[in-house]
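Trainee: Got a sequence here, can you build the structure:
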Amino acid sequence: MSKLRILFLCTGNSCRSQMAEGFADALRGDAIEASSAGVVKHGLNPLAVKAMAEAGVDISGHVSKTVDELPDLDFDWVVTLCGHAAETCPYFPAGPDGRPRRVHRGFDDPPSLARDAKSEEEAMAHYRRVRDEIRAMVERIPESLED
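Mentor: Coordinates of the predicted model:
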């Protein structure tokens, strides 16, 4: 059986999409070939790296990239993780088999939530919550995409 090829797309490819790709690789690498990208590049968020390390997943080697920088991949699913990406998602033409299927699974933006945090620990609470929500979605793929 071939792996599901999934693109996780977010605004800046700095946090949520990186977390989703990291979990897909670490937890579902046998069934998913994951990629992530942003509408623009914001650079890898260090608190996202820290939150994922706490969950046992190393994304420190990931690089923030745009869709235009991806190799020519044929995706089964394009999953937008934030409203801005859903609204500005590049067009992925569906082939005769209906692929790629596009679905929106929105998650709060940890950097925005943590903007007024008084300490790194207070900020990390937002990253951890969103990280855990993304993990739950990834663990249930493909069901979580078809719901």
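Trainee: Please make it C-alpha for all contacts and neighbour counts, starting now.
Mentor: OK.
Trainee: ranges for the strands of this structure?
Mentor: Ranges of strands within the chain are 4-10, 32-38, 77-80, 101-104, based on DSSP state E.
Trainee: Same list, these, but as TSV with distance to residue 141 and mean neighbour count please.
Mentor: Converted to TSV, the strands of the chain look like this (distance: least, CA to CA, whole Å; neighbours: other CA atoms under 10 Å):
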stretch	distance to residue 141	mean neighbour count
strand 4-10	9	24
strand 32-38	9	23
strand 77-80	11	24
strand 101-104	12	18
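Trainee: before we go on, could you also do this sequence so I can check it against the first one:
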Amino acid sequence: MKKKILFLCTGNSARSQLAEALMRHMAGDHYLVMSAGMKPEGVDPRVYQVLSEQGIHDDDLHSVSALELQDQHFDVVITLCDKASNECALFADSDALIHWDFKDPKPEAGLAPFRETFEGLRARIALFLMLNGEVQHDVIGPVELFKIMSDPLRLRILMLIEDEQALSVSDLTKVLDVSQPKVSRHLALLRDGGVLQDQREGLWIFYRLAENLPTWIRHTLATVRNGNPGMINEEKLKLSALTDRKKPGFSLKDSTLSA
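Mentor: Down below sits the predicted model:
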């Protein structure tokens, strides 16, 4: 069954119409997409002009009152302005309520403000689809993940493995300057929590990010790593200096966000 998504705004004339057309175009058949407004005003003609520039032809756009839809269940409701965000109570049984605050392009002249809104929505929708376009496995949630990352040693372990893709217990012990039992305890916690998985190769045990790790967790780890590039400089230098380092012989599945 398709998931239902609703874009909600005040006039349902610009931002929510662009979002509806874009989501339909980008998500294909994965969602049933609708939009509505608290005070519908009719679709601004510039919406069609900007969509046409991008090769998106959606003739099924029309303004709808949110009150007409309040008895329907939506899996996701995304509000696009502060006024509409106050009306989430109309859809209290929705599985997810999200707020993206976009400036209304209508008061400004020309197509430029609509193009800017279009690009902003395209980026938000692309990220939403990337993080929600998969079956969510029963692994840790956000609270548990941030608890794990709040420990400095576990965070460094995660950043090293995110960076190197796979590391042995021996390598981690040497570059982190902590005892093998302590490293093993933290690795076991990360493995049992579903963040890491281990793989034996002869006498060596390597740890890597779990294959079924949701994209949002991979994205979070990559963001922390790239946003703090100097976090594990010392450990990376020690790792490169190891002369007896054992590297895994198994093929590492590409886990980059672009895959």
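Trainee: Superposed, how do the two chains score by TM?
Mentor: TM-score of the superposed chains, computed with TM-score structural alignment, normalised by the length of the first structure, equals 0.80; 133 aligned residues with a CA RMSD of 2.2 Å.
Trainee: Go through the strands of the first structure and name the closest to residue 62 of the first structure.
Mentor: Among the strands of the first structure, strand 32-38 comes nearest to residue 62 of the first structure, with 9.5 Å by CA to CA.
Trainee: Show me the contact partners of the closest one.
Mentor: Applying CA atoms under 8 Å, 6 or more residues apart in numbering, the contact partners of strand 32-38 of the first structure are 3-14, 17-18, 20-21, 24-25, 64-67, 70, 85.
Trainee: post-alignment, that strand versus the second structure, mean distance?
Mentor: Superposing on the second structure places strand 32-38 of the first structure at an average distance of 0.8 Å from its equivalents, by mean CA distance after the TM-score superposition for the first structure.
Trainee: what about the closest residue to residue 2 of the first structure other than its chain neighbours, how many neighbours?
Mentor: In space, and not counting its chain neighbours, residue 2 of the first structure is closest to residue 31: 7.5 Å by CA to CA, 6 or more residues apart in numbering. Each residue near residue 31 of the first structure was counted by other CA atoms under 10 Å, and the total is 16.
Trainee: In the first structure, what residue corresponds to residue 204 of the second structure?
Mentor: In the first structure, nothing lines up with residue 204 of the second structure, judged by TM-score structural alignment.
Trainee: Is it correct that residue 204 of the second structure is in contact with residue 167?
Mentor: No: at 9.9 Å, residue 204 of the second structure does not count as touching residue 167 under the criterion of CA atoms under 8 Å.
Trainee: which of these two has more neighbours?
Mentor: A direct count of neighbours by other CA under 10 Å for residue 204 of the second structure and residue 167 places residue 167 higher, at 23 against 14.
Trainee: That one: what secondary structure?
Mentor: State at residue 167 of the second structure, reduced to three classes by DSSP: H, G, I helix; E, B strand; the rest coil: strand.
Trainee: can you redo the strands of the first structure as CSV with distance to residue 117 of the first structure?
Mentor: Listed next are the strands of the first structure as CSV, based on distance: least, CA to CA, whole Å:
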stretch, distance to residue 117 of the first structure
strand 4-10, 23
strand 32-38, 25
strand 77-80, 26
strand 101-104, 28
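Trainee: Out of these, which is closest to residue 113 of the first structure?
Mentor: Evaluated with CA to CA, those place strand 4-10 nearest to residue 113 of the first structure, the distance being 15.9 Å.
Trainee: circling back: next up, the contacts around the residue nearest to residue 2 of the first structure.
Mentor: Residues near residue 31 of the first structure by CA under 8 Å, 6+ apart: 2-4.
Trainee: which of those residues map to contacts in the second structure?
Mentor: Contacts conserved in the second structure for those, using both residues aligned by TM-score structural alignment, their matches' CA atoms under 8 Å: 3-4.
Trainee: where's the residue positioned nearest the centre of the first structure relative to residue 126 of the first structure, distance?
Mentor: Central residue of the first structure (CA atoms, centre = their mean): residue 17, 2.0 Å from the mean position. Between residue 17 of the first structure and residue 126 of the first structure the distance is 15 Å, computed by CA to CA, to the nearest Å.
Trainee: likewise residue 70 of the first structure?
Mentor: 29 Å.
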